[in-house]
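S.K.: Provide a 3D model corresponding to the input given below.
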Amino acid sequence: MKKSLQEKIIDYKRFAFTLLALSVFLYLGVVIPAESKTIFKTYILMGGTAVLLGFSTLFFYKAIKYKKQLSESDEDSLS
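M.R.: From the prediction side, this is the model:
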C-alpha cells in the first residue's frame, strides 16, 4: 500500500509538471505576436492554457492528498 501511494504521488507530480510546462508553451503562443494569428486562434490558445492549468492544479491536489494519506498511515503504523 505504501509503495503504491508513493508511486501515485510521483506520477501525479509528473503529470502536473508536464501539463504546467505545456500550458506555458501555449501561453507563449498567445503572447508572441504573429501576422497570421486571429482572435479565434488566440481564444483557442487561452482556453487550452486554462484547461491545462486546471488539470495541472487537479493533479497537484491529488498528489498532496495522497501525500497526506501516506503520512497519516505512517503515523498510524508508528503508534
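
S.K.: every contact and neighbour count from this point should use C-alpha atoms.
M.R.: Fine.

S.K.: now do the helices in this protein.
M.R.: For the chain, applying DSSP state H gives helices covering 2-31, 39-78.

S.K.: wait, doesn't Gly29 sit right on Leu45?
M.R.: Yes. Counting by Cα atoms under 8 Å, Gly29 does reach Leu45; the two are 7.1 Å apart.

S.K.: and for comparison, fold this next one:
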Amino acid sequence: MEDKKLKQLEAKVADYKQYGFILLSLSIFLFIGLIIPTESTVMTMPELFVGGIIITLTLAVVFHRIAMKTQRQLYEDKQ
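M.R.: Just a heads-up that it's a prediction; the model follows:
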C-alpha cells in the first residue's frame, strides 16, 4: 500500500514538472511571436499576447511550486 502511494507521488511530481515546462515553453513561443516583426500582418491586439504570456508564466510557476511541495512530501514519506 505504501509503495503504491509513493509511486503515485512520483508520477504526480513528474506530471507537474512536465506541465510547468510545457507552459514555460508556450510562454516563450508567444513572446517570440510578439517581438519578431512580420511585415505582412499587423498585430491588432498585442495585449492579448502579453496577457497570455503572463498567464502561462504564472501557471508555470504554480505548477513548479506544486511539484516541489509534492516532492517534499514524497521525501518525507520515504523517511
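
S.K.: overlay the chains and give the TM-score.
M.R.: In this superposition the chains share a TM-score of 0.87, using TM-score structural alignment, normalised by the length of the first structure; 74 aligned residues with a Cα RMSD of 1.1 Å.

S.K.: mean neighbour count added to the helices of the first structure, as TSV?
M.R.: Formatted as TSV, those follow (neighbours: other Cα atoms under 10 Å):
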stretch	mean neighbour count
helix 2-31	16
helix 39-78	15
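
S.K.: just give the nearest non-adjacent residue to the residue positioned nearest the centre of the second structure, would you?
M.R.: Central residue of the second structure (Cα atoms, centre = their mean): Gly20, 2.0 Å from the mean position. Nearest residue to Gly20 of the second structure, sequence neighbours excluded (Cα to Cα, 6 or more residues apart in numbering): Ala60, at 4.2 Å.

S.K.: trace that neighbour over to the first structure, please.
M.R.: In the first structure, the residue matched to Ala60 of the second structure (TM-score structural alignment) is Ser56.

S.K.: list the contacts of that match.
M.R.: Phe15, Ala16, Phe17, Leu19, Leu20 (Cα atoms under 8 Å, 6 or more residues apart in numbering).

S.K.: which residue in the second structure aligns with the last one?
M.R.: Mapped onto the second structure by TM-score structural alignment, Leu20 of the first structure lines up with Leu24.

S.K.: so that match makes contact with Thr58?
M.R.: No. In this structure Leu24 of the second structure lies outside contact range of Thr58 using Cα under 8 Å: 9.2 Å.

S.K.: tell me who's in contact with Phe31 of the second structure.
M.R.: Each residue near Phe31 of the second structure by Cα under 8 Å, 6+ apart is listed here: Phe49, Val50, Ile53.

S.K.: if you could redo that for Ile36 of the second structure, that was the one I meant.
M.R.: Contacts of Ile36 of the second structure (Cα under 8 Å, 6+ apart): none.
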